[in-house]
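Asks: need a structure here:
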Amino acid sequence: MALDRISLSRFRNHDATALDGTRRFNLLVGENGAGKTNILEALSLLSPGRGLRSARLSDMAKAEGPGGFAIGASLTAGDAEDLIRIGTYTEPQRPNRRLVRVNGAATSAASLGEWLAVGWLTPAMERLFSDGSGVRRRFLDRMVLALDPAHASVAARYEHALRERNRLLAEDAMPEAEWLAGLEAQMARQGAALMRQRAAVISALGAELALLPEEPFARPALAYDTQAPFGEDELRKAFCAGRPRDRAAARSLTGPHRDDLLITIAGRDVPAAMGSTGEQKALLIAMSLAHAVLAARGRPGLLLLDEVAAHLDPLRRRTLFDRLRTSGAQVWLTGTEIAPFEHIRAEAAIWRVESGRVERIS
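Replies: Reported below is the predicted structural model:
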């Protein structure tokens, strides 16, 4: 199954863009600022969450338009008729409320994860290793969500209880013990599930990464870094015991909201943050490929790679394309020219993008 018959209406710099006749590899070529990444962002919104830029919905609507945008696509199988039509949109009167339809019926954004597993790699993600733990935690949660759509509701319930507990802790008067106990029970229940989901995905990614050779790409080793105890009862007791310290800090200092994803270079035991720029990009590519393989085993997989070939030598580009070919995912790539993609040119659908307009050239 793959995405086809894709449409963008009043999205970023695209007024009315259609992409038909997609293939396993799909290449968007054009100058910087032409609107290539905007197409990838639109495709990323066919999954739960805020897309690959994490932008406000109101900022995505075409500036010269009336406000609001629409993105649609068909999930197809070979030459068969459309199986599923999925779409997401906003309305001018409510520019920051995302609406979703599947086969014409209104549904939630979270339900998109039941139809399609979407992953992406962008140049901005190269800061993953040097930024704080919150960035890596969100990166991990996005990977978990692509594999387990239920992760979104678990995380949302945990965050709601966490905000309420923090609000009570920050008040001048000492909150009633029953209120805190109720919130802590909710946090423990959802937090334990959250940690199990994260640990399971890290373990599955580690097993998939272990199958990859260390050359020509550096291979990452992943570990889940948490100071919180696993298990609902243990986590609830930790929240209760930490009340005095948390009240002094006016926030919860223990829990899965403070966890981290540790990434090292396999075989060298060197933190990824200490690797070269080339090694760090290779680590990101390896993780994205392993995740795409896992995602494609359950639902249709979509992998969005923005400028991924720009700084790879010919050997690494060829190896990357060979691995993408066997990943099971439909792949979308961007580049300023076709030359770096010669290895897949004959099997790719290619569009030229210019000022928000798209022309099929192969």
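
Asks: C-alpha only now, for contacts and for neighbours.
Replies: OK.

Asks: Let me know the outermost residue of the protein.
Replies: For the chain, the largest distance from the centre (C-alpha atoms, centre = their mean) belongs to Ala173, which lies 40.7 Å off.

Asks: Quickly find the element holding that residue.
Replies: Of the helices and strands defined by DSSP states H and E, none includes Ala173.

Asks: For stretch 103-114, which outside residues touch it?
Replies: Residues outside stretch 103-114 that contact it (C-alpha atoms under 8 Å, 6 or more residues apart in numbering): 46-49, 84-86, 98-101, 145-146, 148-149, 152, 299.

Asks: Which of those residues fall within helices?
Replies: Leu145, Ala146, Ala152 (DSSP state H).

Asks: What number of residues are in the vicinity of the second one?
Replies: Same thing as Ala146. Per other C-alpha atoms under 10 Å, the neighbour tally for Ala146 reads 27.

Asks: roughly how far apart are the residue nearest to it when sequence neighbours are not counted and Gly267?
Replies: Excluding the flanking residues, the one nearest Ala146 by C-alpha to C-alpha, 6 or more residues apart in numbering is Ala117, at 4.9 Å. From Ala117 over to Gly267 the distance is 30 Å, taken as C-alpha to C-alpha, to the nearest Å.

Asks: Mind checking which of those two has more residues around it?
Replies: The neighbour comparison of Ala117 against Gly267 (other C-alpha under 10 Å) goes to Ala117, with 30 against 11.

Asks: Show the contacting residues for that one.
Replies: Contacts of Ala117 (C-alpha under 8 Å, 6+ apart): Ser47, Ala146, Leu147, Ala295, Ala296, Arg299, Pro300, Gly301, Leu302.

Asks: Next, the structure of the following sequence, for comparison with the previous one:
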Amino acid sequence: MPVTRLVLTDFRNHRDAVLTPGSGFVVLTGENGAGKTNILEAVSLLAPGRGLRRAPLSEMARQGGTGGFGVAATLGDVEIGTGTQSAAPERRLVRVNGAATAATVLAEWLTVLWLTPAMDRLFMEGPGERRRFLDRLTLALAPGHAHESTRYEAAMRQRNRLLADETPPDPSWLAALEARMAEHGAAIQHARDAAVTLLRDRLEAEPDGIFARAGLTLEGWTGDADSLSRDLREGRRRDAAAGRALAGPHRADLAVTHLGKAQPAHLCSTGEQKALLLGLVLAHAELVADRIGRAPILLLDEVAAHLDPTRRAALFERLAGRGQVWMTGTEPALFDAVPGAATRHIVANGMIE
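Replies: Now for the predicted structure:
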């Protein structure tokens, strides 16, 4: 479901901005620092999570503004809004058709995927970055994944605090928290495994082309509720010494290989890694559209800057007719090969034309 109207109020460097994008390509061009990525970040907040920058909410409020911010969007006959108030700058508020709700509910209305320059080192970073990437892919296929993750992390934090306390924890309370972690952890593992399997099968079935094909494997901790419950119970002393739980889905990792070269992604060149990531995101977006019958909104930040004209044209052709695609770039000429009609905006100093 595309965004047909987007309103930003005191968000980043945008004091009061209104966009009415079309259902296909939305092209935002302007100099560096003009506020293009800020618009993509605002759209990313229409889904569960902390947005494409994972920044604190207080940093999103415009300097010199009221201290809070607002992002509102129209999706057909649905109105979605999120933001903060000056009295509580780190408390996120979410409304759907005027009614207050939890951020996890947003997954029922909208699927948002993104690719940013900061993700170019995904295969070189630690497992945490890849887990977050994997969870975004999983959430698009299983909206309940956000709820399971939130519950799991809350129970894990409480267990960590109990184990860190100098006073011996109540065994029954500890067991109850571990039971919660086991229940939600098994659900997380199941959803991730299903997402990886579906995406891996799709990528392996694709013919070789301009965008490299990625092989995917879920590594690290894998198990079910019973095995996690046992690991947590038997590992209490170990976890207390470490200051964290050493077993569970929060210890998983997404291993990626270049299928064409049979080589781990972290050993590939920078260009090959970017091609792998782009091919992976494109295949996932197509998988989501096929599986849930709703094309995700794609946010592609500076995606055309490092592609040659042939690859840019191939990218635009593959994206055409596959839902709403937001793209940013410094030069309008980068998007000359975009097929068909596109909504084009020039962004300058927080103003949108």
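
Asks: residue boundaries of the helices in the second structure?
Replies: Under DSSP H, the second structure gives helices at 36-44, 57-60, 127-141, 145-164, 171-205, 225-234, 236-242, 270-292, 309-319.

Asks: Looking at the second structure, name the residue matched to Asp20 of the first structure.
Replies: Using TM-score structural alignment, the equivalent of Asp20 of the first structure in the second structure is Thr20.

Asks: ah, wrong one, I meant Asp172 of the first structure
Replies: Checking TM-score structural alignment: Asp172 of the first structure goes with Glu166.

Asks: what about the strands in the stretch 1-150 of the first structure?
Replies: 2-11, 14-19, 25-29, 70-76, 84-91, 94-102, 105-107, 117-121 (DSSP state E, counting those that start in this stretch).

Asks: ok, and which of those has the densest surroundings?
Replies: Across these, the average number of neighbours (mean count of other C-alpha atoms under 10 Å) peaks for strand 117-121, which reaches a mean of 27.

Asks: Now that one on the second structure. Mean distance?
Replies: Its aligned residues in the second structure lie a mean 0.4 Å from strand 117-121 of the first structure after superposition (mean C-alpha distance after the TM-score superposition for the first structure).

Asks: Please tell me how far Lys4 of the first structure sits from Arg23 of the first structure.
Replies: Not quite, residue 4 of the first structure is Asp, not Lys. Relative to Arg23 of the first structure, Asp4 of the first structure is positioned 8 Å away (C-alpha to C-alpha).

Asks: Could you state which residue of the first structure sits nearest its centroid?
Replies: Arg142 (4.3 Å).

Asks: Who are the contact partners of the counterpart of that residue in the second structure?
Replies: Superposed on the second structure with TM-score structural alignment, Arg142 of the first structure falls opposite Arg136. Going by C-alpha under 8 Å, 6+ apart, Arg136 of the second structure touches Leu113.

Asks: What of the one 4 residues further on?
Replies: With contact taken as C-alpha under 8 Å, 6+ apart, Ala140 of the second structure is in contact with Ala107, Thr111, Val112, Val288, Pro296.

Asks: List just the nearest of those to Asn32 of the second structure.
Replies: Of all the contacts of Ala140 of the second structure, the one sitting nearest Asn32 of the second structure is Val112; the distance, using C-alpha to C-alpha, is 23.6 Å.

Asks: Chain neighbours aside, what residue packs nearest to the aligned residue in the first structure for that closest one?
Replies: Correspondence of Val112 of the second structure to the first structure, assessed by TM-score structural alignment: Val118. Computed as C-alpha to C-alpha, 6+ apart, the closest residue to Val118 of the first structure that is not its neighbour in sequence is Leu302, at 4.7 Å.

Asks: and the one you found, how far is that from Leu45 of the first structure?
Replies: Using C-alpha to C-alpha, Leu302 of the first structure is found at 12 Å from Leu45 of the first structure.

Asks: try Leu284 of the first structure
Replies: Leu284 of the first structure sits 21 Å away from Leu45 of the first structure, going by C-alpha to C-alpha.

Asks: Over to Asp306 of the first structure?
Replies: Distance from Asp306 of the first structure to Leu45 of the first structure, by C-alpha to C-alpha: 15 Å.

Asks: repeat for Met1 of the first structure
Replies: In this view, Met1 of the first structure and Leu45 of the first structure are 18 Å apart by C-alpha to C-alpha.

Asks: Let me see the contact set for Asn166 of the first structure.
Replies: Per C-alpha under 8 Å, 6+ apart, neighbours of Asn166 of the first structure: Ala250, Arg251, Ser252.

Asks: Tell me the residue in the second structure aligned with the first one.
Replies: It refers to Ala250 of the first structure. So, by TM-score structural alignment, Ala250 of the first structure is matched to Gly243.

Asks: what's the neighbour count on that match?
Replies: Neighbours around Gly243 of the second structure, by other C-alpha under 10 Å: 13.

Asks: Settle this for me: it is touching Arg159, isn't it.
Replies: No - using C-alpha atoms under 8 Å, Gly243 of the second structure makes no contact with Arg159, being 10.1 Å away.

Asks: one step back: who's more crowded, Met1 and Leu45 of the first structure?
Replies: Neighbour comparison, Met1 of the first structure and Leu45: the larger count goes to Leu45, with 23 against 18 (by other C-alpha under 10 Å).

Asks: of all the contacts of Ala140 of the second structure, which comes closest to Arg192 of the second structure?
Replies: Closest approach between those and Arg192 of the second structure, by C-alpha to C-alpha: Val288, at 14.1 Å.

Asks: Residue in the first structure paired with that closest one?
Replies: So Val288 of the second structure corresponds to Ala295, using TM-score structural alignment.

Asks: likewise Glu79 of the second structure?
Replies: The pairwise alignment with the first structure assigns Glu79 of the second structure to Arg85, based on TM-score structural alignment.

Asks: How about the contacts made by that match?
Replies: Counting by C-alpha under 8 Å, 6+ apart, Arg85 of the first structure touches Gly72, Ala73, Ser74, Leu75, Val102, Asn103, Gly104.
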